[in-house]
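>>> Turn this into a structure:
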Amino acid sequence: MADLLSTGVSGLLAAQVGLSTVGHNVSNANTDGYSRQQVSFAARAPQQEGNYYVGTGVDTQAVQRAYSQYLNSALWSAASAQGRANAYQGLTGQLNNQLSGSSNLQSSLDTFFGSMQDVANAPADASARSVLLARAGGLTSTFQALSGQFDSLGGQVQRQLADTVAAINSDSAGIAKLNERIRASTGQQPSDLLDQRDALIKKLSGEVGISVAPQNDGTLSVFVGNGQALVSGTQSYDLGTAANTYDATRLEVVDKGTGAVLSSRIGGGTLGALLDFRSNVLDPAQNQLGRAALALAGAFNAQHAQGVDLNGQLGGTFFNVAGPAVQAAGSNTGIATLTASISDIGALGSQDYVLSYDGSAWSLRDGSGATVAMTGTGTGADPFKAGGLSFTLGGGAANAGDSFRIQPSRNAAGGIAVAITDPNKVAAAAPLVGSAASANTGNAAIGALSVADGSNPNLFTASSIVFSSPTSYSIDGGPAQTFTAGTPVVHNGWSLVLSGAPANGDSFTVKANTNARGDNANALKLGAVANLGVLDGGATSVGGAYGQLVGQVGSAGSLADDAAKTQTAVYNQAMAAQQSVSGVNVDEEAANLVRFQQAYQASAQVINAANTVFNALLGAVKS
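Below you'll find the predicted structure:
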């Protein structure tokens, strides 16, 4: 006959396990990553008694966590996307704040060109000239301040890169250790260890985009990028940071074991956001700011050189600005050097370039890796030309695999400065004046008169242009020259364009401007630089370039805000779905507690009944 005592004890023990599991669930109701545990029971094999079977009690088969691999994987993916979106939003927000803060470049530009107009209104006024130089200093300080803030944000990204890589390595090592403990466990897998591992994977996914592969031995392998292992079985593989091959101050993410650069292969999580922000928002913003500085300096300097100052000297450089930066790859084995200069500001873009040598020819690629067509041979007499730049090779021979990175405008804003300190050296006046003889019978008139070669010693020598026919002229009695409408007349370092058609006997005079102190002709043209098309083939002014910068950063910030809201909603949905299966419901656990408590008490009564029957049998035998 079945053992009533054993049956009661099995029920008591089963209820005890149930009570312990409920208590464990309630205790961990607020533990992040904890999965609700459930007890599985099964009836013991019955005992045959003649033509029937009698039950023998219950066995506790397992204590398992409520778990869905699909929902957990969806949660990890959502955590990776949210980590990236939140980090990206924070970084773009900082950049937008920098542009809209006290260092507002558009206000500085407006103030500077306003003071230029004041000089045009009173070209001989020393105070107006002094204010102009002060406003110019304020403008360059604004450029420098913005550049410094961008550099500071870049330094912050550098520090966050290093910190995030360290956190990834720590979490990867933790997952590998948990893999080892889980693999070493016998029988049923330990639910609490599995939860700890899942919680670490969720944390890791917020730091970097990962893929997870279950293994037959109960371990999980974790990969980043295009299959780079972070965890394989009980072994973790560290990421590291190393200096960029072109710029020792710029960190790249690498495989610590092999040194292979992984930056371009990493996406998702905080690390992906940092790398993406640096490459796709911060670098272009720095380039665009530098492009605006180059446009200002180039256009203003060019026009300033067309005037004369209060000392009667041609206008010199008004703004100093850094040219393109060239960085040789650290892996170069040849001795070739490269210099770069701006040959056409209107064709200058906002991206960097890499010039590479394959052993027989040089090729140029832009920041996206696309090939850029070049002209020239790279010599001083025939430099390579592309994208508004000229490249000249020197130093010696290059070896196959050598390369150089060219940053046309990255450092321009940080290095722009006012070149003059003497107000008298502001070239507000036109250096030359042209006039038509009163007896002229044609309708030709003085058009543009400009300085073509300021070093010509005869620049200020008066010259007379006399037409012997509508298509032929001579200068100062010299040989006859052919006149073509629209083609400049060039002599003694000046260039003159006549509008209309001259007639036989017409004459024109070009001479030094004797009223330079009170003349504002060049000042007016300097003021017009504010709206002068300089970049993008003459379509974009200096202010327009800054507007493009504000627009591209603002757009990135707006998209980042939208992405953060969307990814937060997706994460919350994934978390709710995962918790609907794995989360602890305190009300449900309270009901289970009552159920197991009653089962425990009932099993105790069975044991008590078995004891009573046993005592009755003993009494009957004694009597």
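>>> C-alpha from now on. contacts and neighbour counts both.
Noted.
>>> tell me what the host helix or strand of residue 406 is packed against?
According to DSSP states H and E, residue 406 maps onto strand 403-407. Here strand 403-407 touches strand 325-328, strand 353-357, going by 3 or more CA pairs under 8 Å, 6 or more residues apart in numbering; DSSP states H and E.
>>> What residues sit buried inside it?
403-407 (16 or more other CA atoms under 10 Å).
>>> cool, stretch 137-149 as well?
In stretch 137-149, counting by 16+ other CA under 10 Å, buried: 137-147, 149.
>>> Which residue is the nearest non-sequential neighbour of residue 39?
residue 63 (4.5 Å; CA to CA, 6 or more residues apart in numbering).
>>> that's a helix at the one you found, yeah?
No: counting by DSSP: H, G, I helix; E, B strand; the rest coil, residue 63 is not found in a helix; it is strand.
>>> Return the residues in contact with it.
21, 37-40 (CA atoms under 8 Å, 6 or more residues apart in numbering).
>>> swap in residue 88?
So residue 88 contacts 270, 273-274, 277, 560 (CA under 8 Å, 6+ apart).
>>> can you tell me which of those residues are in helices?
Among the contacts of residue 88, the ones falling in helices (DSSP state H) are 270, 273-274, 277, 560.
>>> Distance of the residue nearest to residue 39 relative to residue 146?
61 Å (CA to CA, to the nearest Å).
>>> Next: residue 525.
28 Å.
>>> likewise residue 390?
28 Å.
>>> picking that back up, and the contacts of residue 63, which is closest to residue 571?
residue 37 (23.7 Å; CA to CA).
>>> For the comparison step, fold the sequence that follows:
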Amino acid sequence: MADLLSTGISGLLASQVGLATVGHNISNVNTAGYTRQITNFNARTPQFNGGYYIGQGADATSVQRAYSQFLTQSVWSANSGQSRALQYAGLTAAANNAVSGSANLQTALDGFFGAVSDVANAPVDTASRQALLGKANSLVSTFRSLSSQFQQIDQQTNQEISNSVDSINSLAKSIADLNGQIARASIGGAAPNDLLDARDQAISQLSQIVGVNVSQGSDNMVTVSVGNGLPLVNGTDSTKIATANNPYDSSRLEIVGPTGSVISNQLGSGSLGATFDFRTNVLDPARNQLGRAAIALSDAFNKQHAQGIDLNGDAGGNFFNIGDPAVFDNTANTGNAQVTAKVTDVGKLGSSDYVMRFDGTNWSVTTTAGVVVPSTGTGTAADPILIDGLAITVPSGTPQAGDSFQIQPTRNAASSLSVAITDTNKIAASGPLSAGKGASNTGKGTLGNLTVTDPTDPAFNTPVNIVFTSPTTYTVNGGPPQTYADGDTITGNGWTLKLSGVPAANDTFSVKPAGSASGDNGNALALADVANKGVLDNGVTTVGKSYSQLIAQVGTAGAQANTALDAQQSILDQATSAQQSLSGVNMDEEAANLLRFQQSYAAAAQVINAANTIFDSLLSAVRG
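Take a look at the predicted model:
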């Protein structure tokens, strides 16, 4: 009877462990990262009794997790991809909102050039001129507002990077500490399930920030590496990463490893990798494109404005001011060379940033992406280094081998744009020359466009009298006869004049310098035409089209980011579903298990009761 009692007690204890495990599962149904636990049972070694074996009951041999390393790592990988896509989509949405928000640059451009046309219609009207200055300042404010919004997004990426590094270090320390606790708690081969779940949950959180590679070590400890193999956790030791200023641009944060080397470009997955990718592939090109448009506007408008004369009779000066390209020296430079850059040809100006390096003898130039850029020149004032519409000089100091400089031709141009004119009289609406026809002309010749081709011609301001000696011949200031046909262009000293129709003999036309307050609108018309003038990309792209390209560029990145997010979310959902089908707590299943163990517990209690009854009956028989 002792064997029956022992058998009943074993079943009671085994069922009790099963009940405890089910209760633990039910209690943690809402615990993040919890893995369903299973009680394993084994029959005790039977006792040989003559020609047969009698069973001795059962033992609860282990409580283990319903766990698959493959499914769990699939979730970690999907976590990294989804988190990266979510971060990228959020940041591109912010950039998209900036370019398509209330501070719409295209509207400001249209308003500005509309005001220029108004001045062309009333070139001496003070109100029209004042309105032009107002629209110019509004346009500048829009450029600066967009630039400021991009700068704020840049600062946001810095904050994201800093927060991510703090989280990575904290999670790495937590994983290392859990490694130690798990190793100490792994007694006799038993696994501390809840500690394992806590470690997996920490790794899952880490995988959202940066892609992880996890390998199982001894004593149930894991090694965790990130990026291109940087060991972040090794046993109970964790490696700290840190932020540091970009070696060129101190307004930018980079990530450095324990040796101080920059590892920013090695973190491709997770939200942190997305932040760097966004900064490189969306934000910087957008800021450069905006600055490129500002430079194009300033350059084209200033050049045309310089060809006119204002109400004071003076040649037009700069209408806009804009800063020169930014040049940053590397903090590791050992020489004292100073480098400057200027835009010399807007038509060749691209949207790349550059790194210029000195090898001890010669300078070489690449884009920040590492693409070699052909260059000429030695860097002196007389022989500047020429690349993509830029002239780069080293006006002072001596470079040392290994020194480098980063050049940002357009990045901050929009924020430096300003209106150079405050006096309405300084607007050079009048062309430098005016064309007229004789009052006594009897033919049908009419004046067409008077175009300035070279205002530096020494005889540019010399008055010219054109006299037709016949309908098909004319002289210029009494010179030799020249032939004429309807629609011909007459070329003078730095100008051309188009005529149409057939003049009569003795008809005259004149070209002379325009006087102050003349009411001429020749230059205002040319200024209004700057809106339609190809400036960038070797004279192909207008300022307005450049902005449209910016909108399309950011919009396309946003659309691609949203598509990627949908795809990565689907992958994560599938990976999570597969993992939870194995490891998740199912309340229906647990309820069934609870009932099963309750019944087995009660049955085992009945076995114990039966053993007790039989034993009492035996004692009574002996006493009788």
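>>> Need the TM-score from the superposition.
TM-score for the superposed pair, counting by TM-score structural alignment, normalised by the length of the first structure: 0.91. Supporting figures: 599 aligned residues with a CA RMSD of 2.9 Å.
>>> before we move on, the earlier item: for the helix or strand following the strand holding residue 406 of the first structure, which helices and strands make contact with it?
Per DSSP H and E, strand 403-407 of the first structure leads on to helix 412-415 as the next helix or strand towards the C-terminus. Judged by 3+ CA pairs under 8 Å, 6+ apart, helix 412-415 of the first structure is in contact with helix 126-184, helix 283-304.
>>> Mind reading off the mean deviation between whichever helix or strand comes after the longest one and the second structure?
Just to be clear, that refers to helix 126-184 of the first structure. Once the chain leaves helix 126-184 of the first structure, the next helix or strand it forms, by DSSP H and E, is helix 191-207. For helix 191-207 of the first structure, the mean deviation from the second structure after alignment is 0.9 Å (mean CA distance after the TM-score superposition for the first structure).
>>> what range in the second structure does helix 191-207 of the first structure sit on?
For helix 191-207 of the first structure, the aligned range in the second structure is residues 193-209, judged by TM-score structural alignment.
>>> Show me the contact partners of the matching stretch.
Residues contacting stretch 193-209 of the second structure (CA under 8 Å, 6+ apart): 32-35, 37, 64-65, 75-77, 79-84, 164, 167-168, 171-172, 174-175, 178-179, 181-182, 212, 269-273.
>>> What subset of these is buried?
33-35, 37, 64-65, 75-77, 79-84, 164, 168, 171-172, 174-175, 178-179, 181-182, 212, 269-273.
>>> can you pull out the strands in the stretch 301-450 of the second structure?
320-321, 326-329, 338-343, 354-358, 363-367, 385-387, 390-396, 404-408, 418-419, 433-437, 446-452 (DSSP state E, counting those that start in this stretch).
>>> Including distance to residue 48 of the first structure, could the contacts of residue 63 of the first structure go into TSV?
Below are the contacts of residue 63 of the first structure laid out as TSV (distance: CA to CA, whole Å):
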residue	distance to residue 48 of the first structure
21	33
37	35
38	31
39	28
40	25
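>>> Which of these are still contacts in the second structure?
Compared against the second structure with both residues aligned by TM-score structural alignment, their matches' CA atoms under 8 Å, those retain 21, 37-40.
>>> I'd like to know which of those residues are buried.
Counted by 16+ other CA under 10 Å, those give 21, 37, 39 as buried.
>>> how close does the first one sit to residue 64 of the first structure?
In this structure, residue 21 of the first structure and residue 64 of the first structure are separated by 10 Å, where distance is defined by CA to CA.
>>> Determine the residues that are contacts of both of the two.
37-39.
>>> Grab the nearest non-local neighbour of residue 312 of the second structure.
Nearest non-adjacent residue to residue 312 of the second structure (CA to CA, 6+ apart): residue 516, at 5.5 Å.
>>> Any idea how many residues pack against that neighbour?
By the criterion of other CA atoms under 10 Å, residue 516 of the second structure has 18 neighbours.
>>> where does residue 458 of the first structure land in three-state SS?
Note that with three-state DSSP, the state of residue 458 of the first structure is coil.
>>> And for the one 10 residues further on?
Reducing the assignment at residue 468 of the first structure to three states with three-state DSSP gives strand.
>>> Next: the one 5 residues further on.
Residue 473 of the first structure falls in the strand class when you classify it by three-state DSSP.
>>> now the closest residue to it other than its chain neighbours: how far from residue 488 of the first structure?
Leaving out its chain neighbours, the residue that sits closest to residue 473 of the first structure by CA to CA, 6+ apart is residue 467, at 4.1 Å. Distance, residue 467 of the first structure to residue 488 of the first structure, using CA to CA: 14 Å.
>>> Compare neighbour counts for the two and give me the winner.
Per other CA under 10 Å, whichever of residue 467 of the first structure and residue 488 has more neighbours is residue 467, with 21 against 16.
>>> From what I see, that one and residue 476 are in contact.
No: applying CA atoms under 8 Å, one finds residue 467 of the first structure not in contact with residue 476, separated by 11.2 Å.
>>> Let's verify residue 525 of the second structure: helix, strand, or coil?
Per three-state DSSP, residue 525 of the second structure ends up helix.
>>> brain fart, residue 223 of the second structure
At residue 223 of the second structure, secondary structure determined by three-state DSSP is strand.
>>> Check the gap between it and residue 516 of the second structure for me.
Distance from residue 223 of the second structure to residue 516 of the second structure, by CA to CA: 81 Å.
>>> now do residue 112 of the second structure
Counting by CA to CA, the gap from residue 112 of the second structure to residue 516 of the second structure is 24 Å.
>>> got it, and residue 237 of the second structure?
81 Å.
>>> Next up, the contacts around residue 335 of the second structure.
By CA under 8 Å, 6+ apart, the neighbours of residue 335 of the second structure are 397-400, 403.
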